[in-house]
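Engineer: One predicted model, sequence on top.
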Amino acid sequence: MVSLVRLLFVFFLVLFWNASNSLAQRTTPRYVNLSHLNHLYQSVQLKTSGIDVGTIAIYSEAPDYHLVTDADEGFTCIDDVARAGLFLLGEPDIDMNQDKQTKLRTMVEFVLQLQAPDQEAGAGYFYNFLWPDRTINKTFRTSVAEPNFWSWRAMWLLTEAKPYYQKREAELADRIQAATQKLVANMLRDYGSQPKTYQVVKGVRVPGWLPFGSGTDQAAIMLLSLNTIYQQHPTLDLLKLIDALGEGILSMQHGDKNRFPYGAILSFENNWHAYASDQSYALLRVGKALNRPEWVAAARREIDHFYPYLLRQGFLESFEVRSTKKGMEPVRTSRFSQIAYGIRPMIWASLEAYEQTKKPEYAELAGKLASWFLGNNVAKAIMYDVATGRGYDGIGATGKVNYNSGAESTIESLWAFQRLEQYPEAINALKKYN
């Protein structure tokens, strides 16, 4: 009898602890605030098909944050809708929040509807922009269906969304699978058998088989998506393409702890730019999944040596390098503009390094990098407003803040804090710097 009483006591104690812990998690204030993202969101009906899709306005201008259309491009694009969809997929309450589920569903539909059909040029790739009259922009250079950022971001969302919908909406999962297969077929055709050739730019040897020859920024997004597909349906052709992309990225890494550019992975030719620098994050994720220790080591080399260098510089926007007898040296360096899209990739990579190693210095680094958003920057200005959910569009050359709050800046800011919230150690580090 005594044992039964003790057992019941322990049982109810565990129940109480779980309930209290759950309540604490629900009531802990979040850095993530979807208010402005919801302001940017709109469900519209495509003119050609009559299908409802979810859109994210590309521009929102201060001080009233009205939505703005670009005359050449349109009012919304896959680049931003796909990122917003990926953000929603990562929300901790996505399985319970009907509003987020509805928005995600319409965003996935947007992406599917913008894939070029078989009879059109660029079939299997994706158009990017939508005009205000709800027709697809098929002609402007940043919107044509081609192997470019927006096609890779479309694939990123679709590959992550497919497992989510397999048990919830099988018909949609099948459509995602069909769209992805078309795109992968294009990728295998266009990149799967590229010869491993190099060219030399200002003495720097760069690969010729990545997007636009040496685009490691785009190759990183491709790696993430292709690895997701490979984990579900492994094929030799897919693995060869993944390995080729990884090899190309590694060939663009230069320097080490003591030599400039301190392990940085160049973005394109002899250039490095902060935006879209997801190479280390991709190498860590895919390197771990495929047992490529050299990929993981390369990523950690950039995180360990180049990220601290950027912090010491007060961050950089871009630089060019040339190769000399003494090694790599910069020939042009730009400090501005500084944008959320240049900070978030480093936070993700640092957190992934922490996830894989549990070394506290990586959580510390992620928190310090994230403090840029909350005022620890050259302008001493808030770049992500927790109260409104606005991510501001950047810090200019004079240290002046652009207080417009478009889709890219908002989503990249939300992405940074969504990931940080999963690691209390990084949040504690963040608080030290603000």
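Structural biologist: Structure's in. What do you need? Numbering: from 1, shown residues only.
Engineer: contacts, neighbours, all on C-alpha from now
Structural biologist: Noted.
Engineer: On the three-state scheme, V331 is what?
Structural biologist: Three-state call for V331 (DSSP: H, G, I helix; E, B strand; the rest coil): strand.
Engineer: burial of the nearest residue to P360 once chain neighbours are set aside, as a residue count?
Structural biologist: The shortest distance from P360 to any non-neighbouring residue, by CA to CA, 6 or more residues apart in numbering, is to Y354 (6.9 Å). With neighbours defined by other CA atoms under 10 Å, the count for Y354 comes to 21.
Engineer: Put this next to the first one:
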Amino acid sequence: MGFRLHKPGAVGLPLPKSLPACGEGLERLPFLRVRGKGSGDRGKFALAVLIVGAWLLTMSSTAAQDDSMRDGLINLDHLLFLTEPVTFGDQDVAIVHIYSEFPEYEWVDAAGEGIAAVDDVARAALVYVAYYEQTGDTRALDQARLCLDFVRYMQTEDGWFHNFVTDAEGTINIEGRTSYKTLTGWWAMRGLWSLAEGYRIFADVDPAYAADLQAAYLLTESALTGEVLHSYGTYSQLHGFTIPAWIPGGAADVSGVMLLALTSYYRANPNPDTQALIEHVASGISEYVLGDSATYPFGMHPVTTNAPGYWHAWGSHMVHALAEAGAALNRQDWIDSAAYEAETFMMRQLAFERIREMGILPRRLGQISYGTDMLVQGYMALYRATGEEKYAIYGGLAASWFFGNNMAGVPVYDPETGRSFDGIEGPAEWRVNRNAGAESTIEALLALLVVQDDPIAAKYLDYREVDVRPYVRVEAESGTPVEGQPDFRERDWTGEAYFSFAKYYSLGAGDVLEIPFEIPEAGVYWLYVAHQRQAIASEETTLVATRAPSPPAIDGSLDEWADVPVFSANTERQFLRGAGLWRGPDVDSFDVQLMWDDDNLYVAIAVRDPVHEQPQIGPSVWSYDALWGYIDGDGRGQRLSAKFTLAQTPDGPQVWD
């Protein structure tokens, strides 16, 4: 069998098979039938699982009789090993060592970044406070306090955060690409979440310390109010999708963590300011859901407004956050939005297979604990918000990944040591990454803390998949050009997603590519042609470079450029992505002029921006006001000839490649 693809260009072909519909209940155990949300038979999925043992159910729920911090499946030994008390000046804090490598599992630091980061220490604090909340073990509060004090140490006077310390004396990495000062970045929002949860727990056991945490939390929340509350009700268009433009920074994934922080604090201290932020953030995320169970991108909340259809497994807490916020503010529409993804896009991962990310095609290799925790937290938050037992079942099934219900068939979490492996790179035992770093261990513990004591979810932790009808993927590069001039290209990242195997065909008008493939068995199939659409330019844009009579002075004055043609970027249509964040030509626009001689290309750029913000130096300048330049020397759009970043920094002008 074969088929033909016509323009605009296929980059791969997934063929998810339509699974037969079946009952919603558990009448046919040992088989569980899972039904997804959708329209008619197209919205149904089936998942077969089988109980293979009862060892999990016979474990004691009481703490182990030794000095360990254990409670049933939860074992904090490895996290405690990674957590090191240190002193920064006169402040006692804890750092959490980032990596721990097989087979010795000693500490390993992040080369070039530092020895500990808010990213990990803040989430370790979440584990310790959750463990205390479940067990009453005050030793966990002691660890949480040290971790929270590290987070406070990394907070700047204006409520922003750095990420890494480079040594045990507390030297902050202020220049690294993973440690620059940020208000709305990953480590800032994880830090804020830990402060909110810490305040909620310590308010009852140590009000004075809780007040310190509250002050730190409010410092960041007040900064967010000035940074986030704008553009409400405006939208941008990309690839035919209408996208809310008020999601902070266009990043729904990071905004999901922000929403978790805001909701946690609001539950402990209801107030109108926090509520306003919650409503702003949650409304944007809840509206940004695309597709359905049968239509790409299958009901997901994409992680960024710059790439509708892109999702990744490290930090996509949108379902989790919407369910929590909806329950806290009694917003059924937010809960419904969370449930929509949970019963479509997330259900595909239970019915077919976990994925690392989804863009043009699903990528299954590189499965991580973080991605599984995200699924577990989302389903369990929906269970708490709705009371519907199916979500607890799905949460337990998602967590069974930790105990061997994964493509490698290998338990990833070990209750005897408290370690969680760093990932699964393929469907074989030898493809398991047996290192056990901080993030993997923390995310496994966070997931298991919400399912272990739930009588419904816990029953499904030792289920195993016994049969699945997987999708079939056919690569476009296996095809044969038969008409026109299909252009074979190699490229990994598109700016929105990854091409499978870094290869693809570009098809223009009249181009035809013939791709044969085998049908593995008789049945009904859904056929998807995975492609990246390219907008047709409505007009040509030409930048004219004139020959320079002499090398211009690089002094900030444009007097010598008076006769050079000007190209102005000052309209919304000129933005490829993120146009919904544009605030008008007086705030966001620039003019470009070009001259050349035999040795150089000279560029003059006049930028309009009311406030220049560039506190960084070195490679982190990209995160603030800077100019990025990309040059394609051959004009084919396949690879860059050069790229550079220009920034006016505290140390003067800097250029970075």
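Structural biologist: On my side now, so go ahead. Treat the numbers as computed from the prediction; the structure is a model and nothing was measured.
Engineer: if we can go back for a sec, how far away is the residue nearest to P360 of the first structure from S43 of the first structure?
Structural biologist: To S43 of the first structure, Y354 of the first structure is 38 Å away according to CA to CA, to the nearest Å.
Engineer: Likewise for D95 of the first structure?
Structural biologist: Taken as CA to CA, the span from D95 of the first structure to S43 of the first structure is 21 Å.
Engineer: higher neighbour count, the two?
Structural biologist: S43 (15 against 11).
Engineer: what's the counterpart of that one in the second structure?
Structural biologist: Under the alignment (TM-score structural alignment), S43 of the first structure maps onto P85 of the second structure.
Engineer: where does that match land in three-state SS?
Structural biologist: strand.
Engineer: Once you drop chain neighbours, what's closest to it?
Structural biologist: Spatial nearest neighbour of P85 of the second structure, excluding adjacent residues (CA to CA, 6+ apart): A94 at 4.3 Å.
Engineer: which SSE is the alignment partner in the first structure of the one you found in?
Structural biologist: When the first structure is aligned by TM-score structural alignment, A94 of the second structure is paired with G54. According to DSSP states H and E, G54 of the first structure maps onto strand 52-56.
Engineer: what residue of the first structure matches up with R608 of the second structure?
Structural biologist: Counting by TM-score structural alignment, R608 of the second structure has no partner.
Engineer: Cross-check the contact I'm expecting between R608 of the second structure and S568.
Structural biologist: No: R608 of the second structure lies out of contact with S568 (CA atoms under 8 Å); the separation is 11.1 Å.
Engineer: Report the set of residues contacting both of these two.
Structural biologist: Residues within reach of R608 of the second structure and of S568 at once, by CA atoms under 8 Å, 6 or more residues apart in numbering, are S589, F590.
Engineer: Contacts only, for L322 of the second structure.
Structural biologist: By CA under 8 Å, 6+ apart, the residues touching L322 of the second structure are G256, L259, A282, I285, S286, W334, I335, S337, A338.
Engineer: Neighbour-wise, give me the winner out of the residues you listed.
Structural biologist: Going by other CA under 10 Å, I285 tops the contacts of L322 of the second structure with 32 neighbours.
Engineer: any idea how far S589 of the second structure is from it?
Structural biologist: Between I285 of the second structure and S589 of the second structure the computed distance is 27 Å (CA to CA).
Engineer: Same question for Q349 of the second structure.
Structural biologist: Counting by CA to CA, the gap from Q349 of the second structure to S589 of the second structure is 42 Å.
Engineer: Sweet, I'm off.
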